[in-house]
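Asker: here is a sequence together with a model predicted from it:
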Amino acid sequence: MAACLDIDSLHLALRAGRKRAARLILRGIDLHIAAGEVHALVGESGAGKSMVGRTVLGITPPGIEVVAGSVRFQGLDWLGLTAAQRRVHLGRDIALIPQDPLTALNPGHTIGTQINDVLRLHLGLDDKQATARAIELLDSVQVRSPATVVRQYPHELSGGMRQRVLIAIAFSCKPKLIIADEPTTALDVTVQREVLRLLRDLQRDEGAAVLFITHNLGLVAKLCDSVSVIHSGRIVEHGDVRSIIDTPRTPYTRSLFAATPRYDRPADTLKPIAEEVTDKLWASAHSYDQSWFAARDTASTAARRAETPHV
C-alpha cells in the first residue's frame, strides 16, 4: 500500500530555563502508516504517544519544538509547511478525534453549528446544504433523531452521543488520516464497544488511515492492524497486531500484557511492571540523550569551523 504518514527519526525537545537548555521528549520516532491502515501507538501515561499525534497536528505546547527528523503526509513535507498552509489540510485531509468530547465541543454553540462550520470551511457548502449534510452525518454515526440533535447543545447529550458527534465531524470531509487520541477513555465499557465498532466500520467504508493512540491493549486487538509500543519517547517494539500479541519480543511489551486484566481469567493476579524493566528503559533513554546531544554539538562545531574563513 502507498504510504499515508511517514515519520522518520523524529526528535522533539522541551526548551526550559534561562539558557533554554533542551530536553528530549521524543527520541528518534519512526512510524509509517499505509493508506487504509489502522495503526496503534501504545504506551503508559507520559510515554510520549499523544505528543506524536500533537506533532503531526501542529498543536504542541509552547516551548516544545522539533529538533530533528521529518514528517511526511502523502509525500508532502509536513514540517516544512507554514501554520497557515497546514490549516488548509487540518480537518479536511487530517482529522482528530480527541479524548474528551465534553471539552472538545464548544458549550456555547449547537451541535449543528459546530458541524456546519467544518462543512462550510472545507467543502464550501451554504448554511442550508451544511445543515442537511450535518443531519446525514449524525445519522451515519447512529445518532437518534439527528434533526433534533443539530439544534441541541453539547451538555444536552450523553457522553456516547457527544463522542459520535466528534466522529461525525472527523469523517465529514472524508480525510485521508484520522488521529484518534484515546477516543473511548471517557466512556463506559458498553458504549465504548459500540463506538469502536462504529469507528472501525466508518474507517473501512471510507478507507482512511488511522493513528489510534491508546494505553488499552484490549482495544488494539479488536481494532488495529499494526502496533508500535512506546516508552520514554522511543519505539521499543513494532509489528502486526497478531504477532505482537502472540509473541511479544521485548520484556516491556510482555510486562504490559501481564499487567492487563483478563475477563476470561478473573482469578488471575495482576502483575505490575517490574521496576528493573522500566529502570533499564529510562537509563537507556538517558544514555541516548547524552550521545545524541554530544553528536549534535560536534556536528555544529564542525560546521562553524568549516564556515570560518581562513586567514
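Answerer: Received, thanks.

Asker: CA only for contacts and neighbour counts going forward, please
Answerer: Noted.

Asker: so which elements touch whatever helix or strand Ala295 lives in?
Answerer: Per DSSP states H and E, Ala295 falls inside helix 275-307. Counting contacts by 3 or more CA pairs under 8 Å, 6 or more residues apart in numbering; DSSP states H and E, helix 275-307 packs against strand 21-34, helix 251-258.

Asker: now, of those, which is deepest in the fold?
Answerer: Most buried of the helices and strands packed on helix 275-307 by mean neighbour count (mean count of other CA atoms under 10 Å) is strand 21-34; its value is a mean of 19.

Asker: return the list of helices and strands in contact with whichever helix or strand comes after it.
Answerer: Counting by DSSP H and E, the next helix or strand C-terminal to strand 21-34 is strand 38-42. On a contact count with 3+ CA pairs under 8 Å, 6+ apart, strand 38-42 meets strand 209-214, helix 217-223, strand 226-231.

Asker: putting a second one here so we can go through both:
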Amino acid sequence: MKFGTFYLPIITSLMFTSVSAMAQIIPFNFWKSPGGGGCPGVYEVTSGTTWVVPTGWTNNNSIEVIGAGGAGTSSSSNGGGGGGGGGYSKSEDVTSLVPGSTVTVKIGAGGVAAAGSATAGGDTYICNSTSNCASISGTAVITGAKGGGAGTTSTAGSGAGGDETLGVGDIKYSGGAGGASPNNTGPPGSGGGGAAGPNGAGAIGGKGAATNFGAGGGGGSGGGTAGSVGGSYGGAGGKNFAGTGAGTGTSNDGGPGSNGGGGGGGYAARNGGAGGDGTDITPTAGAGGGGGGANGSAKVGGAGGKYGGGGGGSAGTSTSKGGNGGAGVIVIKCY
C-alpha cells in the first residue's frame, strides 16, 4: 500500500481491516501531511494561509481548531495575571469543501509578552473558499475558535479564555481564563489558562500568593483541573483530562507540564514552568496547558503549551515578563 512516497507492507490478514482499525495500527504521524494529499488521512495545519483540499475528499470527515493563547503580563508592583487559553471548535461531516480546491486558513499567533505588557492570542479558522474570510465572522468560515485574552493586573480577573459563543462549529468549548493578579506589594505572578479541547473547556490558571512568594500554577487543558494557588511554594499546574501531566510547584523553578497539563509556578526569584503540549486530538497535536507564574527580577512566566495554552504572569522588577501564549492549530481528518 502506498502513502505519499512511503510504502507500508501489510500482512494478508490486515488487507480487509476497516479504516478506523487501520488508524489504530498506523501512527498518526505517518498519515500527517500539510495538504494536497489524499484521503483517508490526517492533516495538521500549523502555518500558511491556504490549504488544498485532498483528493478523495468525502463527507465523512472532521475539522478541529484551537485558538491561540494569550500572553501573561508582568508588574513590578502588584503581580501579573496569566493569559487566557484558546477556545476549541469542531465540525463534522463538512459538505462544502471541494476536492482539489484551495481554501483560506488562519492560524492564530500566540500572544507575545514584553516587560510590563502582553498581547492577546489570535483566532484560528478555516474557510470553504479564499473570499469572505477576513475574520472568524466571515460568511465562508466553516470552523473557527477564538484566541485567549492578554494577561492583566486586575484582581477581578485576567486574560479571558477564547469564548465558545463566538466560535464556529458543531461542538465548541471555551478556553480557561488566566489567574488574576493577587494585587499585593511584591507578589508573584499567576498561571495562564489551559486551552479548550475535545474533552471540554480549558481550566483556569492559579492565582499567585497574596502573602507569600509562590506563583500560581497554569491551568490544565480541556476537561482538566485548575492550576493551584501559590503559597509557601509555587502552585502545581492543573491536570489534563486524564488526571495527569501537572507540572510541579516547588521552591525552585516551576516544573513543566506534559500532555496538556499546566506548568508549575515558580517560587521567590524563579521562573514559571511551561505548559504541556497537547496530545488529545492526535499524538502530536491537541490542547496545551497554561504556563506557570514567575516571581523575581528578570524572571519569566511559563510559556503556554501547544496548542493554545495561555502564558503565565510574572512580577518583581521592570525586567520581568510573562510567558508567551501557544499558537493555534487546525487538524483535519478524512476517512
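Answerer: Here it is on my side, so go on. Just so it is clear, the model here is predicted, and its values are computed rather than measured.

Asker: need the TM-score from the superposition.
Answerer: The TM-score (TM-score structural alignment, normalised by the length of the first structure) is 0.27; 135 aligned residues with a CA RMSD of 5.9 Å.

Asker: thinking again about what came up before, Asp289 of the first structure is nearest to which of the helices and strands packed on helix 275-307 of the first structure?
Answerer: strand 21-34 (6.9 Å; CA to CA).

Asker: other SSEs contacting the closest one?
Answerer: Packing partners of strand 21-34 of the first structure (3+ CA pairs under 8 Å, 6+ apart): strand 3-16, strand 209-214, strand 234-240, helix 275-307.

Asker: of those, flag the one that's most buried.
Answerer: Highest mean neighbour count among those (mean count of other CA under 10 Å): strand 209-214, a mean of 26.

Asker: which ones are touching Ala84 of the first structure?
Answerer: Ala84 of the first structure makes contact with no residue under the criterion CA atoms under 8 Å, 6 or more residues apart in numbering.

Asker: out of the helices and strands packed on strand 38-42 of the first structure, flag the one nearest Ala170 of the first structure.
Answerer: Per CA to CA, nearest to Ala170 of the first structure of those: strand 209-214, 11.2 Å.

Asker: from the contact counts, what lies against the closest one?
Answerer: Packed against strand 209-214 of the first structure by the contact rule (3+ CA pairs under 8 Å, 6+ apart) you find strand 21-34, strand 38-42, helix 49-57, strand 177-181.

Asker: what's the longest helix in the second structure?
Answerer: Counting by DSSP state H, the longest helix found in the second structure is helix 19-25.

Asker: what comes up buried for that helix?
Answerer: Ala23 (16 or more other CA atoms under 10 Å).

Asker: for the helix or strand containing Glu65 of the first structure, which positions count as buried?
Answerer: For Glu65 of the first structure, the element it lies in under DSSP H and E is strand 64-73. Across strand 64-73 of the first structure, burial judged by 16+ other CA under 10 Å covers 64-66, 69-73.

Asker: pick out the most distant pair among those.
Answerer: With CA to CA as the measure, no two of the buried residues of strand 64-73 of the first structure lie farther apart than Ile64 and Phe73, at 21.0 Å.

Asker: residues near the closest residue to Phe257 of the first structure other than its chain neighbours, how many?
Answerer: Ranked by CA to CA, 6 or more residues apart in numbering and with sequence neighbours excluded, the top spatial neighbour of Phe257 of the first structure is Leu217, at 7.4 Å. Leu217 of the first structure has 19 neighbours, counted by other CA atoms under 10 Å.

Asker: from what I can see Leu217 of the first structure touches Ala40, true?
Answerer: No: with contact defined as CA atoms under 8 Å, Leu217 of the first structure does not count as touching Ala40 (9.2 Å).

Asker: how close does Ser62 of the second structure sit to Val103 of the second structure?
Answerer: Distance of Ser62 of the second structure to Val103 of the second structure, computed by CA to CA, to the nearest Å: 16 Å.

Asker: scratch that, Glu92 of the second structure
Answerer: As defined by CA to CA, Glu92 of the second structure lies at a distance of 17 Å from Val103 of the second structure.

Asker: ok, these two, which is more surrounded?
Answerer: Higher neighbour count among Glu92 of the second structure and Val103: Val103, with 20 against 16, using other CA under 10 Å.

Asker: which elements pack onto the host helix or strand of the more buried one?
Answerer: Secondary structure assigned from DSSP H and E places Val103 of the second structure in strand 102-106. Here strand 102-106 of the second structure touches strand 50-52, strand 124-127, going by 3+ CA pairs under 8 Å, 6+ apart.

Asker: let's have the ones you listed in a markdown table, adding distance to Ala114 of the second structure and mean neighbour count.
Answerer: Shown next, in a markdown table, are these (distance: least, CA to CA, whole Å; neighbours: other CA atoms under 10 Å):
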| stretch | distance to Ala114 of the second structure | mean neighbour count |
| --- | --- | --- |
| strand 50-52 | 30 | 19 |
| strand 124-127 | 23 | 30 |
